[in-house]
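1. Kindly return the folded structure for what I paste below:
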Amino acid sequence: MNKGELISHIADNAELSKADAGRALDAMIKVVKKALKSGDSVAIVGFGTFAVRKRSARTGRNPQTGATIKIKASKNPAFKAGKALKDAVN
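-> Have a look, this model is predicted:
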């Protein structure tokens, strides 16, 4: 499912116009990005938790040359599914 299909499903289920559903989805994405950028996590009960995970600096290997390279520390977004979502899938 792509973003357009998701917006259509949201519009149908929430009885909204596609434009309103699109704005709602964009607002939700914007709020989650802002929260993660500030170091907060976003927990949606029954769905899951969006959080930032820190990866420490490490050494890696260039697959083309085999040379050792340094990989910088980074922060990566992560999602952990909640129990209700896991149960719905299984």
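2. CA only for contacts and neighbour counts going forward, please
-> Will do.
3. Give the full set of residues in contact with residue 39.
-> Contact analysis of residue 39 by C-alpha atoms under 8 Å, 6 or more residues apart in numbering lists 51, 52.
4. Residue 13 versus that one, what's the distance?
-> 32 Å (C-alpha to C-alpha, to the nearest Å).
5. Quick one: the strands in the protein, in order.
-> Per DSSP state E, the chain carries strands over the ranges 42-44, 48-55, 58-61, 68-71, 74-81.
6. let's see this one next to it:
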Amino acid sequence: MNKEELVKKIAGIASLNKGSSSKALDAILQTIKESLKEGDSVNIAGFGAFKVTKREERQGRNPRTGDPITIAATLVPSFTASKTLKDMVKS
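-> Predicted coordinates:
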């Protein structure tokens, strides 16, 4: 499902027009992105948690030459699904 299809689905479920649904989705996504940028986590009960995790420095290989390289430590966004969401997907 792409963003346009998601907006249509939201509009149908929430009885909104597509413009309002699109603005609501954009606001939710922007809020999550800003929270992660500030280092905060976002927990949505029954859905899951978005958070920032640190990926440690590690060794890798240059795929072109095969030479070993050091991959720098970095912060990455991650999502952990809630038990409710996992159970729904299983059934």
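7. just to revisit the earlier point, deepest-packed of the strands of the first structure, please.
-> strand 48-55 (a mean of 16; mean count of other C-alpha atoms under 10 Å).
8. That strand vs the second structure, average distance?
-> Its matched residues in the second structure lie on average 0.5 Å from strand 48-55 of the first structure after superposition (mean C-alpha distance after the TM-score superposition for the first structure).
9. who are the neighbours of that strand, in terms of helices and strands?
-> When contacts are defined as 3 or more C-alpha pairs under 8 Å, 6 or more residues apart in numbering; DSSP states H and E, strand 48-55 of the first structure packs onto helix 18-37, strand 42-44, strand 74-81.
10. how big is the offset of the last one relative to the second structure?
-> On superposition with the second structure, the average gap between strand 74-81 of the first structure and its aligned counterparts reaches 0.5 Å (mean C-alpha distance after the TM-score superposition for the first structure).
11. And for that strand, what's in contact with it?
-> Identification of contacts with strand 74-81 of the first structure by C-alpha under 8 Å, 6+ apart yields 36, 47, 48, 49, 50, 51, 52, 53, 54, 55, 56, 57.
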